[in-house]
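below are the sequence and a predicted model; questions follow.
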Amino acid sequence: MSWEWFGDQDYWASRLVFQRMLAAIYLVAFVVALNQFRALLGERGLLPIPRFVREVGFRRSPSLFHLHYSDRFFFAIALSGALVSAALVAGLADGLPVWAHMLFWTVPWVFYLSIVNVGQLWYSFGWESLLLEAGFLAIFLGPAHVEPPVLVLWLLLWLLFRVEFGAGLIKLRGDRCWRDLTCLYYHHETQPMPGPLSWYFHHLPRPLHTVEAGANHVAQLVVPFVLFAPQPAATVAAGIVIATQGWLVLSGNFSWLNVITITLAVSTVDGHLFPMSPPTPEESPLWYRAVVLALTAGVVVLSYWPIRNLLGHGQIMNYSFNRLHLVNAYGAFGTISRDRHEVIIEGTDDQVVSADTTWREYELKGKPGDPRRRPHQIAPYHLRLDWQLWFVSLSSRYGSRWLPELATRLLAGDELIVKLFRRNPFPDSPPTFVRARLFHYRYTTPRERRETGAWWVREPVGLVIRTCTLAADGKAVAAGSPD
């Protein structure tokens, strides 16, 4: 049997760039975990991992932390994942034997899978599964001295197709504004975490927003099929994906969702377009070829569920059909909010709450707070508390498991929790009372912006957490005071 078909040296440079970019995303993901896990998931976190692993078995959430958990162990896992990822970015694994190269890439996948599977709602985002699925396929791409295996390149293409086409279908089947091309009238203002340019995107002429929405349908419903065409058509299609995802990077903050989609598209680009010359390839081991064949067969079998989901009437998005997060369903923004609401957490050190009480805000790092503060560029970094508070602004039930504990920790002046915020209004001693109010936000008009210097106009519309204080047992309780 001839194995000439197995590798394609034309994608040698594409593979190399893909591997570097994916490793960089892994690095960001592990740095995020290092910076935030103690407050969110640690032994004293809002949703502690030790409690989770007692209630949920290994089969339901495969993770190294079922074997042992301590904050030190989590830190060691996340730090090791970051160091290995940095080594992969630097290309230190490129010259290794095939088996060692595969082992090198397996380490960050196993470590990040272990984090995601105990991460609970803090890790419930589609880009976590996307990173794990792409990371798993990367294990089998091989080092620089062997040809990129064609089958794995096709599996990456199949993943990119599901990401783009799934997102296109969920829009077409979802909110009516996607069908009448008006969703972009609202999206730049109501998206979870606006970026520094989002205000300007929102104020583009409405005909351009219509073009944006129409172009999105073309990019996600038509272009994905062209990705399977011969070159150079496939490279042109990949270029369109990269351009549209780059537009999303400029217009908002979506963690590493857009960056990893761009990374997947890079694997489809003709390698001759990169200024790198491939070496003379070595013959790949027979066992490696057998493993790639087995991988392909496994993905084909697992593809039944996402294909059924794409073709079915009740399409779901960002769903994993197995605990290893392989061959998942993807999609985003099937529904667009028309109005923006923000949860604003406030505290006071007054001993009694009255109508004259002065409340001070806990400023979040990414989401809007002070109307005069310009939104920051956060992505590809992921601010997990900020994102979850966006869901709470849609419905308070999203915070039912952790918001009361958050209030308790703020009243206690917990340093781990306070570090999740951009500004602590009580640096010397914790507040005596806290509350969370819901505000309606809208962008200022260009005229309002010139006159006031503000990016937002806001007004209070309700309460998320009523005024509370610490009880004798150290838990937050309603204060029975006017809000």
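Received, thanks. In this text the structure is predicted, and so the values were computed from the model without any measurement.

all contacts plus neighbour counts: C-alpha atoms, from now on.
OK.

and residue 464, that one's in a helix?
No - going by DSSP: H, G, I helix; E, B strand; the rest coil, the assignment for residue 464 is strand, not a helix.

residues near it, how many?
When neighbours are defined as other CA atoms under 10 Å, residue 464 has 18 of them.

from residue 36, how far out is it?
According to CA to CA, to the nearest Å, residue 464 and residue 36 sit 24 Å apart.

got it, and residue 447?
39 Å.

cool, residue 398 as well?
From residue 398 to residue 36 the distance is 19 Å (CA to CA).

next one: residue 327
For residue 327, the distance to residue 36 - CA to CA - is 28 Å.

settle it for me: which of the two has more neighbours?
residue 327 (29 against 20).

the more buried one - that's part of a strand, no?
No - applying three-state DSSP, one finds residue 327 to be coil, outside a strand.

separation between it and residue 137?
Residue 327 is 10 Å from residue 137, by CA to CA.

longest helix of the protein?
helix 12-40 (DSSP state H).

show me what counts as buried in the helix or strand following that helix.
Counting by DSSP states H and E, the element after helix 12-40 in chain order, helix or strand, is helix 49-55. Neighbour-count burial for helix 49-55, counted by 16 or more other CA atoms under 10 Å, picks out 49, 50, 52, 53.

please apply the same query to stretch 454-466.
454, 455, 456, 457, 458, 463, 464, 465, 466.

what about the helices in the stretch 151-300 of the chain?
For the stretch 151-300 of the chain, helices defined by DSSP state H, counting those that start in this stretch occupy the ranges 176-179, 187-190, 198-202, 206-217, 223-226, 233-251, 257-266, 286-302.

contacts for the fifth one?
Where contact means CA atoms under 8 Å, 6 or more residues apart in numbering, the residues beyond helix 223-226 that reach it are 160, 161, 164, 165, 233, 234, 237, 240, 241.

okay, pairing it with this:
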Amino acid sequence: MEWFTAPDYWLSRIVFQRGLAALYVVAFLSAALQFRALIGERGMLPVPEFLRRAPARGTPTLFRLRYSDRLFAACAWTGAAVALALVAGAGDAVPLAVSMLLWAVLWVLYLSIVNVGQTWYSFGWESLLLETGFLAVFLGNADTGPPVLVLFLLRWLLFRVEFGAGLIKIRGDPCWRNLTCLYYHHETQPMPGPLSWFFHRLPRPLHRVEAGANHVVQLVVPVLLFTPQPVATVAAGLMLATQLWLVLSGNFAWLNWLTIVLALAAVDGSLVAGEHPQPDPPVWYVVVVCAVTALVLVRSYRPARNLLSRRQAMNRSYDPFHLVNSYGAFGTVGRLREEIVIEGTDEPALHEGTVWREYEFHGKPGDVRRVPRQFAPYHLRLDWLMWFAALSPAYAEGWFGGFVERLLRGDRDTLRLLRRNPFPDAPPTHIRARLYLYRYTTWRELRATGAWWHRTYVRDFLPAARLRTPADR
């Protein structure tokens, strides 16, 4: 069985598994704390309504058996508890089969959530977590050495994440080819972080170096993952450094952190730790891993073909189980940043002097004097969809009207998704949404005004709206 295991990667496996389990904790917490307003029984996109019209074959989920908000919460909190136990090392304290079962439970629970999450769960890092989590089921524990085949599949996944992102950029926006995309990206990215203003104000020649280095790391370095050690470790280290740069420059949920965890799985642990003898794997485990490897390789045909296609698609799943997917990010970079600002008033009748008060979100820009916060790897789903809605009203279809209605009703679950409710005593009588053009201030403007942003009114996104009364019918 010497061909089957790679004992030198025992430490890499531990770090990978603990890191992945920690990200599972974050993902399940994000689901538990936000679902009621988004997809709950009285949410903006209720799960029961979705399940009635969605084909069962295309949306495998435990909630096909039964759905209630209480059951969803139980699944989310159970997932968080199991993941926390794995962070603490439970996977190595139990027999191999039990350890695999624990990882499988996480995967099934999160798959069940993603497949009913609709537009709120349409991000590439959801599929990435599921694909990584599926492979983690077969990575083993202290009862056996890390299987070479699964380590290879993890590198194949990391390769697709990085190489796919590199290709989508080169094939997409011309600013990536002329190295100018980062003149804009730090300002227009979905959710800036506390250092994004400073990244934007770096000298333009350094932005060009950033873009050029990105191409090298995403288009050249991934190939080195399949070379002998220590070259593969160096390649993984370069990817890790690049991802840390992205962590500092913005908020991308757990995308960067999960890529870092994948890169750590490619590091030769023997470079920092000695050998750690482990038992030979049982025959049943070898058979299962070989079968799973064959399945993943067969399922890799369409994602591999997508990489070679001139019409490359990014963040696409090819089966409802999200086993092998296509990835990519920022094939197009916006030059201008528009933001939707939600305002309300408690005045019974509107007039020219009506006083409007602004709702504040946790992550997305609003108050120009508020420094953007760091939330990643936690995922603020409403904030992200608000960024997409500002790009095009099409992204707001299906949920935005329900969001406004819930603000007018003072829905507690919806208000918990916001940083500040300007109407703590009673709901407003009217809500409106306005579109503003945001830009970062200059150093001089920041010193003079204390504002990180400057904003200019563009147009109304939603005219003043109120709840319908019997007299309106």
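Happy to help now that I have it. No experiment lies behind these values; they were computed from the predicted model shown.

circling back: so the longest helix of structure 1 aligns onto which residues of structure 2?
Counting by TM-score structural alignment, helix 12-40 of structure 1 pairs with residues 10-38 of structure 2.

mean per-residue distance, that stretch to structure 1?
Mean deviation of stretch 10-38 of structure 2 from its aligned counterpart in structure 1 after superposition (mean CA distance after the TM-score superposition for structure 1): 0.3 Å.

for the closest residue to residue 180 of structure 2 other than its chain neighbours, what are its contacts?
Excluding the flanking residues, the one nearest residue 180 of structure 2 by CA to CA, 6 or more residues apart in numbering is residue 208, at 6.0 Å. With contact set as CA under 8 Å, 6+ apart, residue 208 of structure 2 has these partners: 179, 180, 182.

quick check: the corresponding residue of structure 1 for the second one vs residue 254 of structure 1, distance?
In structure 1, the residue matched to residue 180 of structure 2 (TM-score structural alignment) is residue 182. Taken as CA to CA, the spacing of residue 182 of structure 1 relative to residue 254 of structure 1 amounts to 21 Å.

which one of these two is surrounded by more residues?
Neighbour totals were compared for residue 182 of structure 1 and residue 254, and residue 254 leads with 22 against 19 (other CA under 10 Å).

so what corresponds to that one in structure 2?
Match for residue 254 of structure 1 (TM-score structural alignment): residue 252.

number of residues surrounding the spatially closest residue to that match that is not a sequence neighbour?
Leaving aside its sequence neighbours, residue 252 of structure 2 sits nearest to residue 376 (CA to CA, 6+ apart; 6.0 Å). Counted with other CA under 10 Å, the neighbours of residue 376 of structure 2 add up to 21.

residue 376 of structure 2 matches what in structure 1?
Checking TM-score structural alignment: residue 376 of structure 2 goes with residue 379.

next, its match: secondary structure please.
Going by three-state DSSP: residue 379 of structure 1 is coil.

ok, now which ones touch it?
249, 253, 254, 255, 256.

residue contacts, residue 106 of structure 1?
136, 139.

can you find the partner of it in structure 2?
Using TM-score structural alignment, residue 106 of structure 1 lines up with residue 104 in structure 2.

before we move on, what SS does that match have?
Classified using three-state DSSP, residue 104 of structure 2 is helix.

next, find the distance separating it from residue 371 of structure 2.
For residue 104 of structure 2, the distance to residue 371 of structure 2 - CA to CA - is 40 Å.

same question, residue 351 of structure 2
33 Å.

who's more crowded, these two?
The neighbour comparison of residue 351 of structure 2 against residue 371 (other CA under 10 Å) goes to residue 371, with 20 against 8.

just confirm the more buried one is within a strand.
No - assigned with three-state DSSP, residue 371 of structure 2 falls outside any strand and is coil.

list the contacts for the closest residue to it other than its chain neighbours?
Among residues not flanking residue 371 of structure 2 along the chain, residue 194 sits closest, at 6.1 Å (CA to CA, 6+ apart). Contacts for residue 194 of structure 2 (CA under 8 Å, 6+ apart) come out as 249, 250, 371, 372, 373, 374.

now which residue in structure 1 aligns to residue 194 of structure 2?
In structure 1, residue 194 of structure 2 lands on residue 196 (TM-score structural alignment).

list the contacts for residue 125 of structure 2?
With CA under 8 Å, 6+ apart, residue 125 of structure 2 has these contacts: 253, 254, 255.

distance check, it against residue 265 of structure 2.
Distance from residue 125 of structure 2 to residue 265 of structure 2, by CA to CA: 18 Å.

residue 348 of structure 2 pairs with which position in structure 1?
In structure 1, residue 348 of structure 2 lands on residue 351 (TM-score structural alignment).

should've said residue 287 of structure 2
So, by TM-score structural alignment, residue 287 of structure 2 is matched to residue 290.

report the contact partners of the alignment partner in structure 1 of residue 169 of structure 2.
Using TM-score structural alignment, the equivalent of residue 169 of structure 2 in structure 1 is residue 171. With contact set as CA under 8 Å, 6+ apart, residue 171 of structure 1 has these partners: 178, 332, 333, 334, 335.

the same query, at a cut-off of 6 Å, please.
Taking CA atoms under 6 Å, 6 or more residues apart in numbering as the criterion, residue 171 of structure 1 is in contact with residue 334.

how close does it sit to residue 434 of structure 1?
39 Å.

then residue 172 of structure 1?
42 Å.

same question, residue 21 of structure 1
43 Å.

before we move on, what about residue 444 of structure 1?
Residue 444 of structure 1 is 29 Å from residue 434 of structure 1, by CA to CA.

with neighbour numbers in mind, choose between those two.
residue 434 (28 against 19).
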